[in-house]
Structures are given as C-alpha cells and as structure tokens.
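Trainee: no FASTA, just this:
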C-alpha cells in the first residue's frame, strides 16, 4: 500500500511541473503583450504632447 501511495504522489507532483511551466509561459506572453501595448500608448503623439506640457508647466513654475 505504501508503494502505491508513493507512486501516486510522484505522478501527482510530476504532473504539476508541466502545468506551472505552461502557466509561466502564458504569463510571460501576456506581460510582453501588455508591455508592447503600453509602449505604443506612451510613444503616441498625443501622450507625448501631454507629457511635454506637464514638464513645461512644472519647469515654468520653478523658474
């Protein structure tokens, strides 16, 4: 009986390894897609204009 329980635990633990690897792969792809989208948004002309306006306003308040 103990051998059966040990074998079952090994099989169960081995099956979890593949699932976590697949989850990491999906998470990595999702993070890369989100980074690409964020880069596209930040480098757009509208956002660039807004950021430059904020910086210009901050610098004009200081000096």
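Mentor: Thanks, I have the structure now. Keep in mind that this is a model prediction, so the values were computed, not measured.
Trainee: From now on I want contacts and neighbour counts done on CA atoms only, so please keep to that.
Mentor: Noted.
Trainee: Would you map the helices across this protein?
Mentor: Using DSSP state H, the helices of the chain run over residues 2-42, 45-62.
Trainee: want to throw those into JSON lines with mean neighbour count?
Mentor: Converted to JSON lines, those look like this (neighbours: other C-alpha atoms under 10 Å):
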{"stretch": "helix 2-42", "mean neighbour count": "11"}
{"stretch": "helix 45-62", "mean neighbour count": "11"}
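Trainee: ok, structure two:
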C-alpha cells in the first residue's frame, strides 16, 4: 500500500510540475497581430518624435547644447 500511495503522489507531483512549466513558459513571445500593432505604434512614435526634433525651437536648443558641449574647456 505504501508504494502505491508514494507512486500516486509522485505521479501527481509530475503532473503539477509539468502544468506549472507550461504556465511559466507558455507565452514566449508576441503573435503576428501583436507585432503589427507594435510596429505601427513604434512608427507613429518615431514620426511624432521626428516632428518635434526637427521643429525650429527644438532644433535651436539642440544646436545650443551641442555647441556648449563642444566648447567646454578641459
């Protein structure tokens, strides 16, 4: 009887372990639709960032920062 109970417990533990491993490793990445949405969002963000960086005010500020950095006395 003792061997039978031990075998049942061991078998159940293996089932639980396998289930937990599937749950942990089950979602390894994005599906194609998620990639598409991610790419569209990244392109939209890049376009908005490009517009901000190439605007007159921001361009002047960036040039000023770079100019001050290049003229630092060492």
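Mentor: Alright, I've got the coordinates. Since the model is a prediction, treat every value here as computed from it, not as a measurement.
Trainee: what do we get in the first structure for residue 62 of the second structure?
Mentor: The alignment partner of residue 62 of the second structure in the first structure, by TM-score structural alignment, is residue 58.
Trainee: next one: residue 20 of the second structure
Mentor: Counting by TM-score structural alignment, residue 20 of the second structure lines up with residue 16 in the first structure.
Trainee: Now do the residue lying farthest from the centre of the first structure against residue 9 of the first structure, distance only.
Mentor: Each residue of the first structure has a distance to the centre, and by C-alpha atoms, centre = their mean the biggest one is for residue 1: 44.4 Å. Distance of residue 1 of the first structure to residue 9 of the first structure, given as C-alpha to C-alpha, to the nearest Å: 13 Å.
Trainee: what do you get for residue 33 of the first structure?
Mentor: For residue 33 of the first structure relative to residue 9 of the first structure (C-alpha to C-alpha), the value is 37 Å.
Trainee: With residue 15 of the first structure instead?
Mentor: For residue 15 of the first structure, the distance to residue 9 of the first structure equals 10 Å [C-alpha to C-alpha].
Trainee: ok, residue 21 of the second structure to residue 14 of the second structure distance?
Mentor: 10 Å.
Trainee: let me fix that: residue 36 of the second structure
Mentor: 38 Å.
Trainee: Likewise for residue 5 of the second structure?
Mentor: Distance, residue 5 of the second structure to residue 14 of the second structure, using C-alpha to C-alpha: 14 Å.
Trainee: Could you do residue 37 of the second structure as well?
Mentor: 38 Å.
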